[in-house]
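> Next input, structure requested:
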Amino acid sequence: MNHVLAATLLVRALNLIGTFVFALSGAVLGARREMDLFGVLVLAFVTAVSGGIMRDVLIGAIPPEAFSSWHTLAIALIAGLLGFVLYDRLEILRNPVQIFDAAGLGIFAVAGTQKALEYGLNPPMAAILGMVSGIGGGMARDVLTAQVPIVLRTDIYALAALAAALVVIAGHAFGLPPALTDLPGVALCLFLRLMALYGGWRLPSAHRKR
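Below is the predicted model:
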C-alpha cells in the first residue's frame, strides 16, 4: 500500500510540475506573439491542461484532473503571469519555449504512463498514452498560435516522449519503484529534445522526386 501511495503522490507532483513548465512555455510564446494578458493566460492554461485532459478522458478518469482540482488552474495562471511579466528576461535563454516545452514533454509523458498503468492499461498502450499526454499540450499551443505542431516536423519530439514512457514501462516490468524510473525517463526525454534543438538531431523527412 505504501508503494501505491508513493506512486500516486509522485504522479500528482509530476503533473503539477509539468503543468507549470508547459504553462510557462505557452505564456512565453503568447508574449512573443504580442498577445494581451488575457490571451497569454488562456494560451498558458490550454497548453498546460490539453495533454492531461486527453489522457484522463482516454483512461476514463472523469472529470479530468484539470477540472476536478483548483490547483491546476492556479498553477497555470501563476506560470502565465510569470511568463507575461518576465518575458524579456526569459528570452535571454536560447529558445525558452522549446526548453520549457522539453521539460513539460518528459514530465507529462512519464506521469501519463504511470497513471495509465494505475488504471490497468497494458504496458504497450500505457506507453502510447504517456506519449499522447506529453505531446498534447504542445500541439494545442502550436495550433492556437498558427504554427505547424512540432510533432509533425522532423524534430525528435513524439519519439522523445515515447522514450520516456518506455523507461517507465521497463521499470514497471522489472518491479522497480516509480521513483527510480520517472526521473531517468524525464532526463532521457530532455536529453533527446536538447540534442534535437542544439545538436541537430533529426528524423528523416520525405522529399519529393523532381
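
> From now on I want contacts and neighbour counts done on CA atoms only, so please keep to that.
Will do.

> dump the residue contacts of the residue nearest the centre of the chain.
By CA atoms, centre = their mean, the chain has its centre lying nearest to L105, at 3.0 Å. L105 makes contact with G18, F22, G134, I135, A161, C189, L190 under the criterion CA atoms under 8 Å, 6 or more residues apart in numbering.

> how close does S68 sit to A76?
14 Å (CA to CA, to the nearest Å).

> Show me which of those two is the more surrounded one.
The neighbour comparison of S68 against A76 (other CA atoms under 10 Å) goes to A76, with 30 against 10.

> Please name the residues that touch the more buried one.
A76 neighbours (CA under 8 Å, 6+ apart): T19, F20, A23, L24, L41, A44, F45, A48.

> from the residues you listed, which two are the most distant?
T19 and L41 (13.0 Å; CA to CA).

> Looking at those two, which is more packed in?
Applying other CA under 10 Å to T19 and L41 shows that T19 carries more neighbours, namely 30 against 26.

> And for the more buried one, nearest residue in space, chain neighbours not counted?
A48 (4.8 Å; CA to CA, 6 or more residues apart in numbering).

> Run the chain-centre distance for the helix or strand encompassing that neighbour.
A48 belongs to helix 37-59 when assigned by DSSP states H and E. Distance of helix 37-59 from its chain centroid, counting by CA atoms, centre = their mean, to the nearest Å, is 10 Å.

> which residues touch whichever helix or strand comes after it?
Using DSSP H and E, the helix or strand that directly follows helix 37-59 along the chain is helix 65-68. Contacts with helix 65-68, where a contact means CA under 8 Å, 6+ apart, come from V49, G52, I53, D56, T72, L73.

> one more to line up against the first:
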Amino acid sequence: MGVVEFFDYAGVALFAATGALAASRKQLDIIGFIFLAAVTGMGGGTVRDLVLDVPVFWVDRPVYVLVCMGVAVLLYFTAHLAESRYRWLLWLDAAALAAYGVFGAYKGLLVSGTPIVAVVMGMLTGTLGGILRDVLANEPSVLLRREIYVTAALTGAGVFVAVDAVGAGMALAACLGFGAAFALRGLALVFDWRLPTYRARKGRHPDRI
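Now for the predicted structure:
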C-alpha cells in the first residue's frame, strides 16, 4: 500500500471515528453509531466521485463500508473510556481532514489533470464528511463557527499539488500536504486562530443587508 492509498483508508477510518464519537455524545444505539460513522467516513468521498463522474469508491470497493462499521462497533463499546470525547473528536477530525484532503487532491489530479480541480476536490473531500456529521448530529456546523477548517483542507491540498508539480515525488507531496493541513488546523485549535470576518458597514442594520 502506497502513502496516498494509506491516507485514503486513514481518512475514511478517522472520519468514521468522529461520526461514532458524535453518536456517543448523542447517546444513540448501535445502528445510529454505524449510520453516523458511515455518512461521516464516506460522505466527502462520495460527493467527490459524483462530481468527478467516476464510480463511487465504496460501491466499487465495499471494504470501506466494513471499515466504517468496524470503527463504529469498536467505539460503541469503548467511547466511554475517553475522558473528553469532544476533544478526541476535534483532533481525530483534524487528522481525517488532512489525510482525506490529500487523497481528494490526488484523485482530482488523477482524473482531471488540472491543479485547480485537484485542490477543490481535496477541499470537498476533506470537509464534507465533518459538515454532514455536524448537521446530522444537530451540532453547530464548522462552517458557521469562526474556525480555520476549510482553509486547512485547502492548504493541505494546495501543498500536495504544488510539491507534486515540481517533481518531488508523490509520497513526499502527500506527507507534506498532510503535515501542512494538520499543523494549520491543530495550531488553530490550540491558539484559537480565526480568519477575519465580514463586518456590516456603519449605519446599516444587519437585518437590512
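
> related to what we said a few turns ago, for my notes, confirm the residue nearest to the centre of the first structure occurs in a helix.
Yes: using DSSP: H, G, I helix; E, B strand; the rest coil, the assignment for L105 of the first structure is a helix.

> Now which residue in the second structure aligns to it?
Mapped onto the second structure by TM-score structural alignment, L105 of the first structure lines up with L97.

> any idea how far A79 of the second structure is from the aligned partner of I135 of the first structure in the second structure?
Counting by TM-score structural alignment, I135 of the first structure lines up with T127 in the second structure. Applying CA to CA, the value for T127 of the second structure to A79 of the second structure is 23 Å.

> just V102 of the second structure next, same as before
Distance from V102 of the second structure to A79 of the second structure, by CA to CA: 28 Å.

> So those two - more neighbours on which side?
V102 (40 against 21).

> What's the separation between the nearest residue to the more buried one once chain neighbours are set aside and P115 of the second structure?
Spatial nearest neighbour of V102 of the second structure, excluding adjacent residues (CA to CA, 6+ apart): A157 at 5.3 Å. Remark: distance between A157 of the second structure and P115 of the second structure (CA to CA) = 10 Å.

> Settle it for me: which of these two has more neighbours?
A157 (36 against 21).

> show me where the second structure has helices.
For the second structure, the helices defined by DSSP state H occupy 3-25, 30-52, 57-60, 63-78, 85-112, 115-136, 150-165, 170-191.

> I'd like these as a markdown table, with distance to A200 of the second structure appended.
A markdown table is the format used below for the helices of the second structure (distance: least, CA to CA, whole Å):
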| stretch | distance to A200 of the second structure |
| --- | --- |
| helix 3-25 | 34 |
| helix 30-52 | 33 |
| helix 57-60 | 43 |
| helix 63-78 | 43 |
| helix 85-112 | 31 |
| helix 115-136 | 26 |
| helix 150-165 | 23 |
| helix 170-191 | 25 |
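
> Which stretch among those helices approaches L144 of the second structure most closely?
helix 115-136 (10.0 Å).

> Which secondary structure elements does that closest one sit against?
Judged by 3 or more CA pairs under 8 Å, 6 or more residues apart in numbering; DSSP states H and E, helix 115-136 of the second structure is in contact with helix 3-25, helix 30-52, helix 85-112, helix 150-165.

> Which stretch of the first structure lines up against the second one?
Put plainly, it is helix 30-52 of the second structure. So helix 30-52 of the second structure sits over residues 37-59 in the first structure, by TM-score structural alignment.

> Average offset of the matching stretch relative to the second structure?
Taken over the aligned residues, the distance from stretch 37-59 of the first structure to the second structure averages 0.6 Å (mean CA distance after the TM-score superposition for the first structure).

> For that stretch, buried residues please.
Judged by neighbour count (16 or more other CA atoms under 10 Å), stretch 37-59 of the first structure contains these buried residues: 37, 40-56, 59.

> residues touching V65 of the second structure, list them.
A38, W58.
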